[in-house]
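Undergrad: The sequence isn't on hand, but the structure is:
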């Protein structure tokens, strides 16, 4: 491999549980394993022992003042560019893209450094300030990588026929280990709760924030009362603590709506998450908006059928219109779920989604695409 030096710029701690942070870490580790010299600049990790093999992790404490944050990011970017001397700066989040475009506009970054921006959000969901900034100044990026075709099309419409940035699609991915046989993990959760193979387990995963539409989850549980169904929920408190009265109250409502057939894990780690996905038959993404929806791929890897809202980048990940429903339409979601009461259809689609996940969203697929982009001429 070329041995090029890549500096990843990240807005958030690298040990957050969000899909974007996970995908960035997966990419960085894969590139380090493939002969690139890799460094990451990010906000201080939540766990002070966070580290990555063969990767330099530069960290900073973020100010609470949003204006100071901009200066802080600019200062740190320039500081570690001078220190690490990268061939490529790969920006991973929107805030750093804003800062870096300012640095480029005022000629504070050498032109020989290649600038790549991965848009892990969704163009149409940005506010007007960001949209106008990208329309006016995105030519300072050599390349923009989108995680879905839908978002690439939005960017194409925004930047027109400009020579730069070049637009690419590289989907978020999960580590190959996710696709390993999960029979034991599936049996562990189901046996602990006395769930037999004839019982459907419907799952939901996400942070407890409004746009994840946990109200729809509650509606789905209410509508499916009386059926031979269990509900598996992995929910994380954005505050980072189990002590949240609003969240605890919500879980109590779920327990009532599910008639006691609820398996709930809060702020779960990777191993527990894999066990929960494996125990599910169907995973439902209820979000008002997702730029990608990594949880969909995590579920696919455990041979779980996926259903999602027809919004943002999720349709590109699901790849099947029959498994999409309008945001907030819990009845439509239930109609899709009830189709899978036919075990033959359920088993067929479990395998189909597993194959789709492994073919499109595996680490090897991402590695080959990213190496091709990194080795392109400026």
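TA: Arrived safely. It should be emphasised that the depicted structure is a prediction, and the values quoted were computed from it without experimental measurement.
Undergrad: switch to C-alpha atoms for all contacts and neighbour counts from now on
TA: Fine.
Undergrad: quick one: the strands in this structure?
TA: For the chain, the strands defined by DSSP state E cover 5-9, 37-43, 55-60, 88-91, 114-119, 143-146, 166-169, 200-207, 229-236, 262-266, 282-285, 305-309, 324-325.
Undergrad: which one of those strands lies closest to residue 343?
TA: strand 200-207 (9.6 Å; C-alpha to C-alpha).
Undergrad: Kindly calculate the angle that that closest one makes with strand 229-236.
TA: Angle, strand 200-207 to strand 229-236, by axes from the mean of the first three to the mean of the last three C-alpha atoms, to 10 degrees: 10 degrees.
Undergrad: follow-up on the earlier one: export the strands of the chain as JSON lines, with columns for mean neighbour count and distance to residue 181.
TA: Listed next are the strands of the chain as JSON lines, based on neighbours: other C-alpha atoms under 10 Å; distance: least, C-alpha to C-alpha, whole Å:
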{"stretch": "strand 5-9", "mean neighbour count": "24", "distance to residue 181": "32"}
{"stretch": "strand 37-43", "mean neighbour count": "23", "distance to residue 181": "31"}
{"stretch": "strand 55-60", "mean neighbour count": "16", "distance to residue 181": "29"}
{"stretch": "strand 88-91", "mean neighbour count": "23", "distance to residue 181": "34"}
{"stretch": "strand 114-119", "mean neighbour count": "23", "distance to residue 181": "31"}
{"stretch": "strand 143-146", "mean neighbour count": "24", "distance to residue 181": "30"}
{"stretch": "strand 166-169", "mean neighbour count": "18", "distance to residue 181": "29"}
{"stretch": "strand 200-207", "mean neighbour count": "23", "distance to residue 181": "19"}
{"stretch": "strand 229-236", "mean neighbour count": "22", "distance to residue 181": "20"}
{"stretch": "strand 262-266", "mean neighbour count": "19", "distance to residue 181": "22"}
{"stretch": "strand 282-285", "mean neighbour count": "26", "distance to residue 181": "17"}
{"stretch": "strand 305-309", "mean neighbour count": "26", "distance to residue 181": "16"}
{"stretch": "strand 324-325", "mean neighbour count": "23", "distance to residue 181": "27"}
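Undergrad: and the comparison structure, right after this:
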């Protein structure tokens, strides 16, 4: 069977989009190839060969210790020479830059380099953009999660006359969101709006507050808000608590449920309890928008700003806007037109079940690895 090596910047037992997406790939392909995983820290999964190189769980921690990082690089070289994979598929930037450089220097030979780029081109500064372009010259395939992100990178590559094959493999929300329990779903009669995401400037939480203000001004309905906020440090926790209080001032504390740093299982329950979900990120800051897919899988009306890849996920220009009053009017439209609400939530559910399913994601990975046909013959 074909030898495939996946490389990650972060240990797969830590939290993050890269980690969740990689685990889905592992579970979907490990029975169809010889699969190897290289990452910081330890990882155990039946049917997968992994290598523990360091006790650290994130490569960025190693970069701050040059000697330790150099040892990590030496270990990676030894592992690649030992395994002799046909494809190395990097899942994050540092691993990508490293393997591309080793290929350029011909320290690693006779291996194809695939890279999944989940970041938007315009979010990188000039130094990193140049580093990407250098690395792409030594890359066999670039994978993005949206056509939007693919197009953004393709324009830059064309401008620099760099030729690399590009493919889109849509993200998936994960196994927990593939099963729907109708008994958990809130009644469509309730005006319950959800917002979720990391507490960060580009997530534009102030817009979420303004949407609820506008809803309060435009209607006399009982409005409920559910918040799921990711806070990476103590300062973000404090700011998140202030944000929750801002919502409480508008519609009352009894109508706001705000939670910080909740689990994926709790997020699943979160989406069942809302009827509307709004992604409020600033313009061109989202390469995908996993929370949108998660919400769609729970029969929720989803809306977004002109955030980039998120627009492609929502796939509805009427539910894409920028002004709080427009969001409020659109939410009220669905709240007062039950047939339109039910039609849209079913459309979202169907789209999540097909385009953003694990089946679709794994099928496309098997295709780029060219192991589907071999497996069928077996």
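TA: Looks like it came in fine. It should be emphasised that the depicted structure is a prediction, and the values quoted were computed from it without experimental measurement.
Undergrad: TM-score for this pair?
TA: TM-score of the superposed chains, computed with TM-score structural alignment, normalised by the length of the first structure, equals 0.86; 357 aligned residues with a C-alpha RMSD of 2.5 Å.
Undergrad: sorry, back to before: and the strands of the first structure as JSON lines, adding distance to residue 25 of the first structure?
TA: Conversion of those to JSON lines gives the following (distance: least, C-alpha to C-alpha, whole Å):
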{"stretch": "strand 5-9", "distance to residue 25 of the first structure": "10"}
{"stretch": "strand 37-43", "distance to residue 25 of the first structure": "9"}
{"stretch": "strand 55-60", "distance to residue 25 of the first structure": "10"}
{"stretch": "strand 88-91", "distance to residue 25 of the first structure": "13"}
{"stretch": "strand 114-119", "distance to residue 25 of the first structure": "13"}
{"stretch": "strand 143-146", "distance to residue 25 of the first structure": "16"}
{"stretch": "strand 166-169", "distance to residue 25 of the first structure": "18"}
{"stretch": "strand 200-207", "distance to residue 25 of the first structure": "19"}
{"stretch": "strand 229-236", "distance to residue 25 of the first structure": "20"}
{"stretch": "strand 262-266", "distance to residue 25 of the first structure": "23"}
{"stretch": "strand 282-285", "distance to residue 25 of the first structure": "23"}
{"stretch": "strand 305-309", "distance to residue 25 of the first structure": "24"}
{"stretch": "strand 324-325", "distance to residue 25 of the first structure": "29"}
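Undergrad: For residue 152 of the first structure, which of those is the nearest?
TA: strand 143-146 (5.6 Å).
Undergrad: quick one: the closest one aligns where in the second structure?
TA: Aligned using TM-score structural alignment, strand 143-146 of the first structure spans residues 141-144 in the second structure.
Undergrad: Average offset of the matching stretch relative to the first structure?
TA: Its aligned residues in the first structure lie a mean 0.7 Å from stretch 141-144 of the second structure after superposition (mean C-alpha distance after the TM-score superposition for the first structure).
Undergrad: Aligned counterpart of residue 160 of the first structure in the second structure, please.
TA: Checking TM-score structural alignment: residue 160 of the first structure goes with residue 158.
Undergrad: Please report how far its match lies from residue 165 of the second structure.
TA: Separation of residue 158 of the second structure from residue 165 of the second structure (C-alpha to C-alpha, to the nearest Å): 12 Å.
Undergrad: and if you look at residue 306 of the second structure?
TA: On the measure of C-alpha to C-alpha, residue 306 of the second structure and residue 165 of the second structure end up 27 Å apart.
Undergrad: ok, now residue 112 of the second structure?
TA: 12 Å.
Undergrad: Identify the contacts common to the two.
TA: Counting by C-alpha atoms under 8 Å, 6 or more residues apart in numbering, the common neighbours of residue 112 of the second structure and residue 165 are residue 140.
Undergrad: would you list every one of the helices in the stretch 51-200 of the second structure?
TA: All helices of the stretch 51-200 of the second structure, identified by DSSP state H, counting those that start in this stretch, fall at 59-63, 66-83, 93-104, 126-136, 147-159.
Undergrad: elements contacting the second one?
TA: Read that as helix 66-83 of the second structure. If contacts are counted by 3 or more C-alpha pairs under 8 Å, 6 or more residues apart in numbering; DSSP states H and E, helix 66-83 of the second structure sits against helix 59-63.
Undergrad: tell me which strands and helices the helix it packs on is in contact with?
TA: Using 3+ C-alpha pairs under 8 Å, 6+ apart, helix 59-63 of the second structure is in contact with helix 66-83.
Undergrad: now the helix it packs on, how far from the centre of its chain.
TA: Distance of helix 66-83 of the second structure from the chain centroid (C-alpha atoms, centre = their mean, to the nearest Å) equals 28 Å.
Undergrad: Also stretch 257-267 of the second structure?
TA: Taking C-alpha atoms, centre = their mean, one finds the center of stretch 257-267 of the second structure at 17 Å from the center of the full chain.
Undergrad: In the first structure, what stretch matches that stretch?
TA: Using TM-score structural alignment, stretch 257-267 of the second structure corresponds to residues 263-273 of the first structure.
Undergrad: what's the neighbour count on residue 260 of the first structure?
TA: Residues lying near residue 260 of the first structure (other C-alpha atoms under 10 Å) number 12.
Undergrad: Return the distance of it relative to residue 151 of the first structure.
TA: Plainly put, residue 260 of the first structure is 40 Å away from residue 151 of the first structure if you go by C-alpha to C-alpha.
Undergrad: how much space is there between the residue of the first structure positioned farthest from its centre and residue 139 of the first structure?
TA: The outermost residue of the first structure, judged against the average C-alpha position, is residue 226 (33.6 Å), by C-alpha atoms, centre = their mean. Distance, residue 226 of the first structure to residue 139 of the first structure, using C-alpha to C-alpha: 57 Å.
Undergrad: excluding its backbone neighbours, what's nearest the aligned partner of residue 204 of the second structure in the first structure?
TA: Applying TM-score structural alignment, one finds that residue 204 of the second structure aligns to residue 213 in the first structure. Among residues not flanking residue 213 of the first structure along the chain, residue 287 sits closest, at 5.3 Å (C-alpha to C-alpha, 6 or more residues apart in numbering).
Undergrad: What's that neighbour aligned with over in the second structure?
TA: Here residue 287 of the first structure is matched to residue 281 in the second structure, going by TM-score structural alignment.
Undergrad: Over to residue 12 of the first structure?
TA: So, by TM-score structural alignment, residue 12 of the first structure is matched to residue 10.
Undergrad: Which parts of the stretch 201-350 of the first structure are helices?
TA: Using DSSP H, counting those that start in this stretch, the helices of the stretch 201-350 of the first structure run over 214-223, 245-257, 270-279, 294-300, 314-318, 330-339, 343-360.
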